[in-house]
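S.K.: this one's structure only:
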């Protein structure tokens, strides 16, 4: 079995030790290294080539937000999953824009963290339930205030954006919907232009706010 190689990044040694014990109890996960700061994380990614970085957000000597930006800029295929004490949605959106694929709060049960790692490794997005609830409440408040519940997309455009946000490629979407990859790209471009979205991070943020993807699946 090919194991998912994980780099642990947290400025507290006791947290890293606990995470290592938890993750290495799983047959499909392997901790290949540790880092105590964002700068150490950047160096470790270059040396160890992990599949996933479990990244704390608030750290000295370069925080997790900036470290994630730099790691994703140089190693696009490396997935970053934020693990932090902060439940404020502002931190989540900042990490998402930096390139993180998911966000787990440190109060989460162990099985949630393991599930989040596996989801992100599959190319899916993940958001802890407390933040999911908060975003849903915000969405419902906007609806109650009379703001449009959906953006002016066609059903097909919305469907394609949902599948992209779930991590599918244009080729995979084309096969799933029985259309050509060119048609997928055309719908994607039209939808992103309508919504003024410029990259996958913005697309995922839109999908979360509109409830197009199930982050707890």
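M.R.: Received the coordinates, thanks. Being a predicted model, the structure only gives us computed values, none of them experimental.

S.K.: contacts and neighbour counts: CA atoms only from here.
M.R.: Will do.

S.K.: how close does residue 68 sit to residue 76?
M.R.: Applying CA to CA, to the nearest Å, the value for residue 68 to residue 76 is 10 Å.

S.K.: okay, the two: which has more neighbours?
M.R.: Taking residue 68 and residue 76 together and counting by other CA atoms under 10 Å, residue 68 has the greater number of neighbours (28 against 12).

S.K.: Which element is encountered next along the chain beyond whichever strand or helix holds residue 193?
M.R.: In the assignment (DSSP states H and E), residue 193 maps to helix 181-195. Counting by DSSP H and E, the next helix or strand C-terminal to helix 181-195 is helix 200-209.

S.K.: Helix, strand or coil: sort out residue 7 for me.
M.R.: Taken by DSSP: H, G, I helix; E, B strand; the rest coil, the conformation at residue 7 corresponds to strand.

S.K.: wait, isn't it in contact with residue 29?
M.R.: No: counting by CA atoms under 8 Å, residue 7 does not reach residue 29; the two are 10.8 Å apart.

S.K.: what about the two, which has more around it?
M.R.: The neighbour comparison of residue 7 against residue 29 (other CA under 10 Å) goes to residue 7, with 25 against 20.

S.K.: OK, contacts around the more buried one?
M.R.: Each residue near residue 7 by CA atoms under 8 Å, 6 or more residues apart in numbering is listed here: 31, 32, 33, 34, 35, 41, 44, 45, 50, 52, 53, 54.

S.K.: For stretch 117-136, list every residue counted as buried.
M.R.: 117-121, 124-129, 131-132, 135-136 (16 or more other CA atoms under 10 Å).

S.K.: again but with stretch 59-78, I slipped
M.R.: Those would be 59, 62, 63, 64, 65, 67, 68, 69, 70, 71, 72, 78, for stretch 59-78 by 16+ other CA under 10 Å.

S.K.: which one is the second one nearest to, not counting chain neighbours?
M.R.: Counting by CA to CA, 6 or more residues apart in numbering, residue 38 is the residue found nearest to residue 62 once chain neighbours are left out, at 4.8 Å.

S.K.: also this one, for the comparison:
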């Protein structure tokens, strides 16, 4: 008898959603072990609606999550990283597979530390066969990390480098041109607290004494914007 697996695909490219859906169906057809119940969302707002639906009915078992998804309207969720953290807090038993085009070690390490995903794949590493193997591995014996992630872990690059949600929001609003007081209002913190965080971020990104623009450029290069 097939085991029902409730899946949410969060990806802003419909073509990739189709590929992931086909992969899940191929796994189901090949082994008969799983009956995938698949839902999808192309942005954070739609994903949050699916999460609310799951809270009221049946929790998700598996999330296939792209990191670079459009933010929520209220800017509470700025990326797949924020969304994944929220989903894991709501569904502690859910398995999360992360897909990303980012290849910057700082960004990848931050995702590893903040999300601790059951699967982590760089899109450029993936073939269809590897995708099937990855999904099967996550379902049966996680974790599954693609080659680039395995190399990152072996090198232990920037093992303490991680930005929290407020840091990511601060960078996002700076990138959009918001001033310090505006950011303070948006994230519900004092102006001095925002300045302190900006100072820490400049140290983190090695632009001590630099301008906000310098910070934005380094954060963008590192894949955080």
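M.R.: Now that the structure is in, tell me what you want to look at. Model, not experiment: these values are computed from the prediction.

S.K.: Got a TM-score for the pair?
M.R.: In this superposition the chains share a TM-score of 0.57, using TM-score structural alignment, normalised by the length of the first structure; 139 aligned residues with a CA RMSD of 2.2 Å.

S.K.: give me every residue that touches the spatially most central residue of the first structure.
M.R.: Among the residues of the first structure, the one closest to the centroid is residue 101, at 1.5 Å (CA atoms, centre = their mean). Counting by CA under 8 Å, 6+ apart, residue 101 of the first structure makes contact with 79, 80, 81, 120, 123, 124, 125, 126.

S.K.: Can you find the partner of it in the second structure?
M.R.: In the second structure, residue 101 of the first structure lines up with residue 118, judged by TM-score structural alignment.

S.K.: circling back to that earlier point, shared with the second structure, which of the contacts of residue 101 of the first structure?
M.R.: Using both residues aligned by TM-score structural alignment, their matches' CA atoms under 8 Å, the second structure keeps these contacts from the contacts of residue 101 of the first structure: 79, 80, 81, 120, 124, 125, 126.

S.K.: Does the fourth one touch residue 113 like I think?
M.R.: Read it as residue 120 of the first structure. No: between residue 120 of the first structure and residue 113 there is no contact under CA under 8 Å: 10.5 Å.

S.K.: Distance-wise, check residue 208 of the first structure relative to residue 33 of the first structure.
M.R.: 32 Å.

S.K.: same thing with residue 87 of the first structure?
M.R.: Using CA to CA, one obtains 26 Å as the distance from residue 87 of the first structure to residue 33 of the first structure.

S.K.: neighbour-wise, which of those two wins?
M.R.: Ranked by neighbour count (other CA under 10 Å), residue 87 of the first structure and residue 33 place residue 33 first, with 20 against 17.

S.K.: Counterpart of that one over in the second structure?
M.R.: The alignment partner of residue 33 of the first structure in the second structure, by TM-score structural alignment, is residue 39.

S.K.: Nearest residue to residue 72 of the first structure in space, please, no chain neighbours.
M.R.: residue 99 (6.2 Å).

S.K.: what's that neighbour in contact with, if anything?
M.R.: Shown in contact with residue 99 of the first structure (CA under 8 Å, 6+ apart): 68, 69, 72, 80, 201.

S.K.: among those, which are in strands?
M.R.: residue 80 (DSSP state E).

S.K.: possible to save the contacts of residue 99 of the first structure as CSV with distance to residue 140 of the first structure?
M.R.: As requested, the contacts of residue 99 of the first structure are exported to CSV (distance: CA to CA, whole Å):
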residue, distance to residue 140 of the first structure
68, 31
69, 31
72, 33
80, 29
201, 22
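
S.K.: Between the contacts of residue 99 of the first structure, which sits nearest residue 15 of the first structure?
M.R.: Closest approach to residue 15 of the first structure among the contacts of residue 99 of the first structure (CA to CA): residue 80, at 17.6 Å.

S.K.: That closest one touches residue 57, doesn't it?
M.R.: No: here residue 80 of the first structure does not reach residue 57: they are 11.2 Å apart, not a contact under CA under 8 Å.

S.K.: So between these two, which is more surrounded?
M.R.: residue 80 (30 against 26).

S.K.: residue in the second structure matching that one?
M.R.: Using TM-score structural alignment, residue 80 of the first structure lines up with residue 96 in the second structure.

S.K.: Could you report the distance from that match to residue 172 of the second structure?
M.R.: Computed as CA to CA, the residue 96 of the second structure to residue 172 of the second structure distance reads 24 Å.

S.K.: before we move on, what about residue 155 of the second structure?
M.R.: Distance check for residue 155 of the second structure against residue 172 of the second structure: by CA to CA, it reads 29 Å.

S.K.: Name the residue in these two with the higher neighbour count.
M.R.: Neighbours were counted for residue 155 of the second structure and for residue 172 using other CA under 10 Å; residue 172 has more, 20 against 10.

S.K.: Give me the three-state assignment for the more buried one.
M.R.: Going by three-state DSSP: residue 172 of the second structure is helix.

S.K.: before we move on, the earlier item: any idea which of the buried residues of stretch 117-136 of the first structure is closest to residue 107 of the first structure?
M.R.: Distances from residue 107 of the first structure to these, taken as CA to CA, are shortest for residue 128 (9.9 Å).

S.K.: Skipping its backbone neighbours, what lies nearest that closest one in space?
M.R.: residue 104 (5.1 Å).

S.K.: List the residues that contact the one you found.
M.R.: 81, 82, 83, 84, 113, 116, 126, 127, 128.

S.K.: Of those residues, which is the nearest to residue 163 of the first structure?
M.R.: Residue 163 of the first structure lies nearest to residue 126 out of the contacts of residue 104 of the first structure, by CA to CA, at 14.4 Å.

S.K.: how about that closest one, what's its match in the second structure?
M.R.: Per TM-score structural alignment, residue 126 of the first structure is aligned with residue 144.

S.K.: My read is that that match contacts residue 119, right?
M.R.: Yes: applying CA under 8 Å as the test, residue 144 of the second structure and residue 119 come out as touching, 4.6 Å apart.
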